[in-house]
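J.: heads up, no residue letters with this:
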């Protein structure tokens, strides 16, 4: 049995993950933590999410939840995640980071933290996205040298980061093949779009190659969330990415 602490559990992603885990028998919600001053703190989780987990009270302090959790999933923001750095260090439990926007200094600090605990940075739980990144690398190797490269990403209007972490990962995958800028990223925030990413290679010979990945339901993330939780629960200290989980 794995007990999970959801940090940022009152936000959109946090609530989605809680719902995904509600029917699991070998993964339990151990605690839900929100920021101090959050109006839901002190209320039971059932009052926030469709009556689910009415016996769990929403907390505002990671250290108070240590004995209730085997791992943590951080669904907050880069700034909030880094403000909880010392709390995670003291908790000494594996951490799944499901947010983006970290700068070079943040990554360096996370690398230091990962010398004592396992950390996986997972901005997108979709298994299809991992395979999509592999296809992008192949396409960049075959077509990228003589092409204009454009990345398009579409998300719901409430998503704060722009470009998305997945779009940034796509750009890094392309650069890993030896290609450099300009790689143009175009971001759209509209409606309730769950997540769409595509890459367009436009050659000077009037040809265009496009590769796309679309999520039609948040259930598409479900298997990835569960796989990531189970995977990190048995890992040694280290800094990991989605490629380490699905290789």
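T.: Received the coordinates, thanks. Being a predicted model, the structure only gives us computed values, none of them experimental.

J.: only C-alpha atoms for contact and neighbour calcs from this point on.
T.: OK.

J.: what's near enough to touch the closest residue to residue 101 other than its chain neighbours?
T.: Setting aside the residues directly before and after it, residue 101 is nearest to residue 78 in space (Cα to Cα, 6 or more residues apart in numbering), at 5.5 Å. Shown in contact with residue 78 (Cα atoms under 8 Å, 6 or more residues apart in numbering): 99, 100, 101, 102.

J.: again, only this time at 10 Å
T.: The contact partners of residue 78, by Cα atoms under 10 Å, 6 or more residues apart in numbering, come to 84, 97, 98, 99, 100, 101, 102, 103, 106.

J.: If you drop the residues flanking it in sequence, what lies closest to residue 116?
T.: Distance criterion Cα to Cα, 6+ apart; nearest residue to residue 116, sequence neighbours excluded, is residue 237 at 5.4 Å.

J.: Quick one, which of the contacts of residue 78 are buried?
T.: Buried members of the contacts of residue 78, counted by 16 or more other Cα atoms under 10 Å: 84, 97, 98, 99, 100, 101, 102, 106.

J.: and the residue lying closest to residue 92 once chain neighbours are set aside, how many residues sit next to it?
T.: Leaving out its chain neighbours, the residue that sits closest to residue 92 by Cα to Cα, 6+ apart is residue 117, at 6.1 Å. Using other Cα atoms under 10 Å, residue 117 has 21 other residues around it.

J.: do residue 228 as well
T.: 17.

J.: Buried residues of the host helix or strand of it, list them for me.
T.: Using DSSP states H and E, residue 228 sits within helix 222-232. Buried residues in helix 222-232, counted by 16+ other Cα under 10 Å: 222, 224, 225, 226, 228, 229, 230, 232.

J.: What residues does the residue nearest to residue 116 make contact with?
T.: Contacts of residue 237 by Cα under 10 Å, 6+ apart are 93, 94, 113, 114, 115, 116, 117, 118, 119.

J.: So which of these belong to helices?
T.: Of those, the ones assigned to helices by DSSP state H are residue 113.

J.: Just the ones of the contacts of residue 237 in strands?
T.: 118, 119 (DSSP state E).

J.: structure B:
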């Protein structure tokens, strides 16, 4: 009869394994989510829970939210031990980075506390004014921030393609940016559409503020060949479609990105969280995160 193999465990190895497991747990990215009870907040919390290297450590929402005081992961049938809170400072106290897809006023209020506490930020909020953007830039002198109108990896690859296309189609092509979103979206054009316009304008050596056309009605006259047009459509539950049309004589080129789920924004946000690890200050975007410079 074959002798059973011995599995001798060195003394103290169980303690070493436990210490290693504890260290690994401590090394997880400690992430807080703003707008925790909203659609994007839920998607972010689910993505954090499914990741192997991130841990939910804070959940923020407005005082009127019915989720205040509830476990942030209750919608998943899971207890995270993190209550949804309207107290920004308490909600960020145990976190290393905040992911924020709320509204400009709320994001800036969160960012002021992040700056005080040394908490980094991933900002997907859109609709900032120039003055509000300047406040974000000022915060980046003290904390590390990734700010992008769209965290989707696919969208940011699309932006790179648009940069290349605009450079090659610098003359003889009319440019239109068409975006479609759900009925609940409060700003137009979308931040992603504006970012597409900025990328194209920069590639063409134009100032988007001078060449953007946001509406047409009545007798508009012939199209200005240097114009970059925008069209916004709102309806239903469309997550987000963006198409840039380069219309030439005898041909047209369309570059399109369609989002079927907000999960792509959540996964891109977690890539931004990982990118910020070890960075103390600076303002970055998804081109930095994805190495698309």
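T.: Arrived safely. Everything numeric in this text was worked out from a predicted model, so none of it was measured.

J.: Put one on top of the other, what's the TM-score?
T.: Comparison of the two superposed chains (TM-score structural alignment, normalised by the length of structure 1) gives a TM-score of 0.92, and 245 aligned residues with a Cα RMSD of 1.7 Å.

J.: ok so, going back, looking at structure 2, name the residue matched to the residue nearest to residue 101 of structure 1.
T.: Aligning on TM-score structural alignment places residue 78 of structure 1 opposite residue 104 in structure 2.

J.: same question, residue 8 of structure 1
T.: Match for residue 8 of structure 1 (TM-score structural alignment): residue 35.

J.: check contacts around its match.
T.: Neighbouring residues of residue 35 of structure 2 by Cα under 10 Å, 6+ apart: 41-42, 44, 59-62, 65, 84-86, 99-103, 106-107.

J.: do residue 66 of structure 2 as well
T.: 37, 84.

J.: could you say which helix or strand contains it?
T.: Using DSSP H and E, residue 66 of structure 2 is not contained in any helix or strand.

J.: After alignment, which residue of structure 1 pairs with it?
T.: In structure 1, the residue equivalent to residue 66 of structure 2 is residue 39, according to TM-score structural alignment.

J.: What residues does residue 288 of structure 2 make contact with?
T.: Contacts of residue 288 of structure 2 by Cα under 10 Å, 6+ apart are 146, 272, 275.

J.: Return the closest of those residues with respect to residue 247 of structure 2.
T.: Among the contacts of residue 288 of structure 2, residue 146 lies closest to residue 247 of structure 2 (Cα to Cα), at 33.6 Å.

J.: Correct me if wrong: that closest one contacts residue 139.
T.: No: Residue 146 of structure 2 lies out of contact with residue 139 (Cα atoms under 10 Å); the separation is 11.5 Å.

J.: list residues touching both of the two?
T.: Residues touching both residue 146 of structure 2 and residue 139 comprise 120, 121, 282, 283, with contact defined as Cα under 10 Å, 6+ apart.

J.: Redo those as a markdown table? Include neighbour count and distance to residue 28 of structure 2.
T.: Below are those laid out as a markdown table (neighbours: other Cα atoms under 10 Å; distance: Cα to Cα, whole Å):
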| residue | neighbour count | distance to residue 28 of structure 2 |
| --- | --- | --- |
| 120 | 29 | 15 |
| 121 | 30 | 16 |
| 282 | 17 | 22 |
| 283 | 18 | 23 |
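
J.: residues contacting residue 212 of structure 1?
T.: By Cα under 10 Å, 6+ apart, the contact set of residue 212 of structure 1 is 129, 132, 135, 136, 151, 152, 153, 196, 197, 198, 199, 200.

J.: Looks to me like it is in a helix.
T.: No: counting by DSSP: H, G, I helix; E, B strand; the rest coil, residue 212 of structure 1 is not found in a helix; it is strand.

J.: what separates it from residue 142 of structure 1, distance-wise?
T.: Look at residue 212 of structure 1 and residue 142 of structure 1: by Cα to Cα, to the nearest Å, they are 17 Å apart.

J.: how much does the helix or strand harbouring residue 16 of structure 1 stray from structure 2?
T.: Assigned by DSSP H and E, residue 16 of structure 1 belongs to helix 12-21. Its aligned residues in structure 2 lie a mean 1.4 Å from helix 12-21 of structure 1 after superposition (mean Cα distance after the TM-score superposition for structure 1).

J.: Number of residues surrounding the residue nearest to residue 32 of structure 2 when sequence neighbours are not counted?
T.: Nearest residue to residue 32 of structure 2, sequence neighbours excluded (Cα to Cα, 6+ apart): residue 58, at 4.0 Å. Using other Cα under 10 Å as the criterion, residue 58 of structure 2 is surrounded by 29 other residues.

J.: Residue 86 of structure 2 now?
T.: Residues near residue 86 of structure 2, counting by other Cα under 10 Å, number 20.

J.: What's it aligned with over in structure 1?
T.: When structure 1 is aligned by TM-score structural alignment, the residue opposite residue 86 of structure 2 is residue 60.

J.: which residues sit in contact with that match?
T.: Residue 60 of structure 1 sits next to 7, 8, 32, 33, 34, 35, 36, 37, 38, 40, 41, 42 when contact means Cα under 10 Å, 6+ apart.

J.: part of a helix, is the last one?
T.: By that I understand residue 42 of structure 1. No: read with three-state DSSP, residue 42 of structure 1 is coil and lies in no helix.

J.: count of residues packed around it?
T.: Residues lying near residue 42 of structure 1 (other Cα under 10 Å) number 13.

J.: Could you measure from it over to residue 31 of structure 1?
T.: 12 Å.

J.: which residues are in contact with both of those two?
T.: Taking Cα under 10 Å, 6+ apart as the contact rule, residue 42 of structure 1 and residue 31 both touch 56, 57, 58, 59.

J.: ranking those by neighbours, who comes first?
T.: Neighbour count (other Cα under 10 Å) singles out residue 58 as the most crowded of these, with 25 neighbours.

J.: can I assume that one is in contact with residue 37?
T.: No: at 11.7 Å, residue 58 of structure 1 does not count as touching residue 37 under the criterion of Cα under 10 Å.

J.: Show me what residue 169 of structure 1 lines up with in structure 2.
T.: In structure 2, the residue matched to residue 169 of structure 1 (TM-score structural alignment) is residue 195.
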